[in-house]
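Q: could you look at this predicted model? Sequence included:
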Amino acid sequence: MVPKRELPVVSGDPLIELDGVEKVFTVRRRAGRLRRTKHEVRAVDGISFRVPRGEMVGYIGPNGAGKSTTIKMLTGILVPSGGRLRVAGIDPARERTRLTRRIGVVFGQRTTLWWDLPLKDSYELVRRMYRVPDAVYRANLARCVELLDLAPLLDVPVRQLSLGQRMRGDIAAALLHDPEVLYLDEPTIGLDVVSKAKVRSFLREVNTERGTTVLLTTHDLTDIEQLCRRVMVIDHGRLVHDGDLAGLRAAADGERMLVVDLARELPPIEGVPGARTVKVEGPRQWLAFPATASAAPLVAAVADRYPLVDLSVREPDIEALIAELYAGGGAARRKPGDVDPGAP
C-alpha cells in the first residue's frame, strides 16, 4: 500500500463516538383477522462508547443483539432514534456521502462486488466511484492481491467465486480507497484455516501499518483473540461489557473444555485439580475448567496419570459467554419498566 498518510486528528482522539444512541423500530403484529397492533422494538438501547483512531475493536453479541443495526447507523444507512453519533467528526445520517469516502464496509454475505463482472472489473468500478488516484489504486490493489492471494481470481466473474473467495474480494474492495475506518461483519465466514490466517494477517497489517481503525463483528472467538485487544459485547441492544477478552470470560464465569483422547476406554477422569469430567464417549473425555485458568497444569496432570493420545482445548462460544454474562449482570442494567428477557 501507499506510504502512511498524515493523520488529521491528534492521536488518542476518538474517531468513533456514540452517546446514548438508540434505534427503535415500529412493527405491526396481527391481532385477529383484520386488526393489527403496533409494537416498538428497541434494537439499540442507549449505547455509548468511544473508539480511538487506529484501534481494532471486536463488537460481538448473539444474533439479534443490535450489532448490525449499530453498524448501519455508523455508516448512515439507518438514522438513530435518539442520542448522538459521530464518525471522524461527521454525522453519518446527515452527511452520508461525505462519510462514504472515509469508511470501508464489508457486510457479511452481502457483496459489494458486481455479480456478473470479473473481480478486476469490479475493482476498476470502485476506483472510478471513489475517484482514487491511479498511483494509489495500483499500489493498494497490488498489496491486497498479494496478501489475500487474489491473483488467480481477478479474471473470474464474481458469481463463480466461492463464499470465502468472495469475502476476500470484498475486503480488498473496501480498502482500495484508503478508508480511515473499516467495518467488518464476519470477515472470515466460509474460509478454510489457511485463508482465515491470511485474512487475519492482512487485517493486522492494515491496522498496524496504515493506522486504519477497525470495528469487527464475528462469532469466531479466534478472530477476536488474534486481532483485538478490546472487545465490546452488546446484548438486547445494550452494551454489557467493554474491555479485554480475559475480562469477558472472568465476568461471565465461563468454562473452557479440555477434550482428551485416551489410548483406551476408561472410567471418567478424576483427581485433576480445577477440572471436572462432564462427558465420556469411549476413549474420549471432556473436562470442564474455568475460562480464566491455564490449561497447562491440567494437561500435565492428565498426561502423568493416563495413557494420553491426543487433546485439544475448546473455547466457550460467544453465545454461551454472553448468555452467562447477561444472566449474571443483566438485571442490574435493566431500567425500571423493562421486561426481563429471561422471564416466561
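A: Cool, the structure landed.
Q: contacts and neighbour counts: CA atoms only from here.
A: Fine.
Q: show me what whichever strand or helix holds Ser312 is packed against.
A: If you go by DSSP states H and E, Ser312 is part of strand 308-314. Packed against strand 308-314 by the contact rule (3 or more CA pairs under 8 Å, 6 or more residues apart in numbering; DSSP states H and E) you find strand 255-262.
Q: alright, now check it against this:
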Amino acid sequence: MITLSGIEKTFKVAKRATGLRHAVRSLFYRDYTMVEALRDISFTIAQGEIVGYIGPNGAGKSTTIKVMSGILVPDRGDCEIMGYTPWKDRVAYVRNIGVVFGQRSQLWWDVPVLDSFELLRDIYDVPQSEYGRNLELLVDTLDLGDLLQTPVRQLSLGQRMRCEIAASLLHGPSLLFLDEPTIGLDAVSKIAVRRFIQTINREKGVTVILTTHDMSDIEALAHRVLLIGKGRLLYDGNLEAMRTRFSTDQIDEAVVKLYEEYELV
C-alpha cells in the first residue's frame, strides 16, 4: 500500500545573530545553513497496519508525514501510496487519506462544529447518504453529540481533537495520518481516541500511521514501530522485539535505551 524509497529532503534555513546591527545587516544579506531533514528514508507499510513512527523532536517525523500526504515535495526519492505519487496526483490522492496534525486545525474557528463538517462534505463531494452514515458512526463512537452545535473556539482541547479526528474521516479514507493526536488530552479523552482508532482499523481496515511522543499510545495501538533520528530511519521492528532486545517490559524504558544506542539523547 505504501512504499517509500530513498526519500530525501533538505531545508535552507536563514541564520541570524542577535543585536540591532545584525538585524539591519540581515535586511540586505543573509547567511544560510542547509538542514538535512530526511536522508534516504525507505520503508513499506501494508494495508490495515497500525504503525508507530517515533523519534525525538526535529528527527524528521512531521516532514515524512508531509511528504506522504503530498504537502511537501522531496528533493530525491520515490513515494507510491495506493498507486499515487502524493505530490503529483494530489487532487485524486487526498480523497483517500485523512490527516490530523495535533497543533493545527482543519475546523473553522468561529462556526459550530457541524457547519465545519458540512463544509468538508462539500469540499470532498461526499454523497449525502455516505456522509450521513459516516457522521452517525463518528458521533456515536467519539461521543460528539453535545458538541456539534458548539463553535470550535469554545471547545476544550480534548473535545476539539475528537472533532478533528472525526473531520479527517468524514469522507471515508482508507489511510489515516495522525501526528500527535492525543497531545494535551486528559486520560478519558485519550482512551476514547485510542478505542476509536482500534475500531476503524478493525472494522473498516483503515491503515494508520501514528507519530507521537506518548509511548502509551504506541503500546496501546501499534505492533510495529519505525524509529527516525537525525533524518535517518534507524529501526524497523515490533514492540516485543524491542522489549526482548533491552530485557524490559516497559516500552518507555526500551525506547529510551534505543535512543541512547543511536545517540539521540
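A: Received it, and whenever you're ready, just let me know what you need. None of these values were measured; they are calculated from a predicted model.
Q: got a TM-score for the two of them?
A: The TM-score (TM-score structural alignment, normalised by the length of structure 2) is 0.91; 257 aligned residues with a CA RMSD of 1.9 Å.
Q: still on that earlier bit, so which bits of the strand holding Ser312 of structure 1 are buried?
A: By 16 or more other CA atoms under 10 Å, the buried positions in strand 308-314 of structure 1 come out as Leu308, Leu311.
Q: what's the angle between that strand and strand 255-262?
A: Interaxial angle, strand 308-314 of structure 1 versus strand 255-262 (axes from the mean of the first three to the mean of the last three CA atoms, to 10 degrees): 160 degrees.
Q: list the contacts of strand 308-314 of structure 1.
A: Arg256, Met257, Leu258, Val259, Val260, Asp261, Leu262, Ala263, Ala295, Val302 (CA atoms under 8 Å, 6 or more residues apart in numbering).
Q: let's see that with 7 Å instead.
A: Identification of contacts with strand 308-314 of structure 1 by CA atoms under 7 Å, 6 or more residues apart in numbering yields Arg256, Met257, Leu258, Val259, Val260, Asp261, Leu262, Ala263.
Q: which of the residues you listed count as buried?
A: Among the contacts of strand 308-314 of structure 1, those classed as buried by 16+ other CA under 10 Å are Arg256, Met257, Leu258, Val259, Val260, Asp261, Leu262.
Q: distance to Gly32 of structure 1 added to those, as a markdown table?
A: Formatted as a markdown table, those follow (distance: CA to CA, whole Å):
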| residue | distance to Gly32 of structure 1 |
| --- | --- |
| Arg256 | 48 |
| Met257 | 49 |
| Leu258 | 52 |
| Val259 | 52 |
| Val260 | 55 |
| Asp261 | 57 |
| Leu262 | 60 |
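Q: can you tell me which of those is closest to Arg210 of structure 1?
A: Set against Arg210 of structure 1, the nearest of these by CA to CA is Arg256 (35.2 Å).
Q: where in structure 2 does the helix or strand harbouring Met129 of structure 1 fall?
A: Per DSSP H and E: Met129 of structure 1 is located in helix 119-130. Mapped onto structure 2 using TM-score structural alignment, helix 119-130 of structure 1 spans residues 113-124.
Q: which one in structure 2 is aligned with Arg210 of structure 1?
A: Aligned counterpart of Arg210 of structure 1 in structure 2: Lys204 (TM-score structural alignment).
Q: sec struct for Gly184 of structure 2, please.
A: coil (DSSP: H, G, I helix; E, B strand; the rest coil).
Q: now the strands: where do they sit in the stretch 101-250 of structure 2?
A: Ranges of strands within the stretch 101-250 of structure 2 are 175-179, 207-211, 224-229, 232-238, based on DSSP state E, counting those that start in this stretch.
Q: could you dump those strands to a markdown table with mean neighbour count and distance to Tyr53 of structure 2?
A: As requested, the strands of the stretch 101-250 of structure 2 are exported to a markdown table (neighbours: other CA atoms under 10 Å; distance: least, CA to CA, whole Å):
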| stretch | mean neighbour count | distance to Tyr53 of structure 2 |
| --- | --- | --- |
| strand 175-179 | 24 | 9 |
| strand 207-211 | 24 | 5 |
| strand 224-229 | 21 | 5 |
| strand 232-238 | 16 | 9 |
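Q: which one of these lies nearest to Glu260 of structure 2?
A: Glu260 of structure 2 lies closest, by CA to CA, to one member of the strands of the stretch 101-250 of structure 2: strand 224-229, at 11.1 Å.
Q: please tell me how far the closest one is from the chain's geometric centre.
A: Distance of strand 224-229 of structure 2 from its chain centroid, counting by CA atoms, centre = their mean, to the nearest Å, is 14 Å.
Q: now Trp87 of structure 2. Nearest residue, chain neighbours left out?
A: Once flanking residues are discounted, Trp87 of structure 2 sits nearest to Gly70: 4.3 Å by CA to CA, 6 or more residues apart in numbering.
Q: which one in structure 1 is aligned with the one you found?
A: Checking TM-score structural alignment: Gly70 of structure 2 goes with Gly76.
Q: would you mind measuring from Gly52 of structure 2 to Glu180 of structure 2?
A: The gap separating Gly52 of structure 2 from Glu180 of structure 2 is 11 Å, by CA to CA, to the nearest Å.
Q: an error on my part: the question was meant for Leu119 of structure 2.
A: Relative to Glu180 of structure 2, and taking CA to CA, Leu119 of structure 2 is found at 24 Å.
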